[in-house]
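Novice: Structure for the following, please:
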Amino acid sequence: MKKLQFLVDQTKYAKAHSSHSHDNAQTYVTALLSEQLVQHGFHTQTTNPHELEVSVSDHPIALGVNCNQPDGEGHFVCEIRAHADEEQDWFQKIETQSVIKQLAQAVEQTLREDESFQSLEWKS
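Specialist: Reported below is the predicted structural model:
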């Protein structure tokens, strides 16, 4: 699982997204990723306001992106995970890791392009 932590600059967020309240920043992040990941070749489906199911053509492993706000200081964490079978063969594991890396790069690029988000940092 990969985790990307970032801050939401509430001032910039409020100016850029006046139709969204502070409480809806989490929903906004999910909607933004849902729209933008398609441009990176991923198919997305929103399962709830905080979680995306992500798939790639011709890749059997389901992926997910779950974004939440674990503290009240504006920090968000997006977790990228694979719903892989533990008995996956070696080549499938390598392919899955490659797809996860591509998805992580797409998530990071999408969030960096929005000025409301800052201090993006990968956590282990």
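Novice: From here on, just use CA atoms for contacts and neighbour counts.
Specialist: Noted.
Novice: and Gln105, what element?
Specialist: Counting by DSSP states H and E, the element that carries Gln105 is helix 90-112.
Novice: helices and strands around the very next helix or strand once past that helix, which ones?
Specialist: Under the assignment DSSP H and E, the closest C-terminal helix or strand after helix 90-112 is strand 117-123. On a contact count with 3 or more C-alpha pairs under 8 Å, 6 or more residues apart in numbering; DSSP states H and E, strand 117-123 meets strand 2-8, helix 90-112.
Novice: Following up with a second sequence; could you model it the same way so I can compare the two?
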Amino acid sequence: MRKLQFTANCEKHNHVSQQSNDCHVTQEYVADLLSKELGQYGFQTLSQSGDQVAVSVDNQSLPLSVTCQSHEAEGRLVCEITSYPDEEQDWLDRITEQSLLNQLAQAVENTLKEDESFSGFEWKG
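Specialist: Presented below is the predicted three-dimensional model:
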């Protein structure tokens, strides 16, 4: 699992909805942005639910997902890239999956850095 923590200017996304929870709107904005933009890095996104984006490569579903949640007390958003490896995977499949996890992490960071309302990127764990 990899975690990308960053600052989101939640007020910039509140035009999407008049809800009082601007950061929830931002979470949905990030999920939607990733769904649209990860394709330019070779990843296909599968149907998503809320703030989670499932990912596939070359029409092969991968046990990878991206979930973004806010830590409103800190004013930060954390996108967590999670891998669900098969316990019976052979070592070559694990290496391949780890490589894809790293590529996906880089793609997520690059996609978010293109949006000026996000800043202060830092990898955790």
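Novice: Return the most buried member of the helices and strands packed on strand 117-123 of the first structure.
Specialist: strand 2-8 (a mean of 19; mean count of other C-alpha atoms under 10 Å).
Novice: what's the mean deviation for it versus the second structure?
Specialist: With mean C-alpha distance after the TM-score superposition for the first structure, strand 2-8 of the first structure departs from the second structure by a mean of 0.4 Å once superposed.
Novice: Tell me the first helix or strand C-terminal of that strand.
Specialist: Going down the chain from strand 2-8 of the first structure, the next helix or strand is helix 10-16, by DSSP H and E.
Novice: Okay, buried residues for the helix or strand just after that following helix please.
Specialist: The element immediately downstream of helix 10-16 of the first structure (helix or strand, assigned by DSSP H and E) is helix 25-36. Neighbour counts over helix 25-36 of the first structure (16 or more other C-alpha atoms under 10 Å) mark 25-31, 33-34, 36 as buried.
Novice: Turn the helices and strands packed on strand 117-123 of the first structure into JSON lines, columns for distance to Arg81 of the first structure.
Specialist: Output for these, formatted as JSON lines (distance: least, C-alpha to C-alpha, whole Å):
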{"stretch": "strand 2-8", "distance to Arg81 of the first structure": "7"}
{"stretch": "helix 90-112", "distance to Arg81 of the first structure": "8"}
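Novice: Relative to His59 of the first structure, which of the ones you listed is closest?
Specialist: helix 90-112 (8.1 Å; C-alpha to C-alpha).
Novice: Report all helices and strands that the closest one contacts.
Specialist: helix 25-36, strand 75-83, strand 117-123.
Novice: so which of those gets nearest Ala106 of the first structure?
Specialist: Between Ala106 of the first structure and these, the tightest spacing by C-alpha to C-alpha is seen for helix 25-36, at 8.4 Å.
Novice: The next helix or strand after that closest one versus helix 25-36: what angle between them?
Specialist: Downstream of helix 25-36 of the first structure, the first helix or strand assigned by DSSP H and E is strand 43-48. Our comparison of strand 43-48 of the first structure with helix 25-36, counting by axes from the mean of the first three to the mean of the last three C-alpha atoms, to 10 degrees, yields an angle of 160 degrees.
Novice: Report the buried residues of strand 43-48 of the first structure.
Specialist: For strand 43-48 of the first structure, by 16+ other C-alpha under 10 Å, it's 43-44, 46.
Novice: Name the nearest of those relative to Arg112 of the first structure.
Specialist: Thr44 (19.4 Å).
Novice: Please list all residues in contact with the closest residue to that closest one other than its chain neighbours.
Specialist: Closest residue in space to Thr44 of the first structure, ignoring its immediate chain neighbours: Val54 at 4.6 Å, by C-alpha to C-alpha, 6 or more residues apart in numbering. Going by C-alpha atoms under 8 Å, 6 or more residues apart in numbering, Val54 of the first structure touches 42-45, 62-65.
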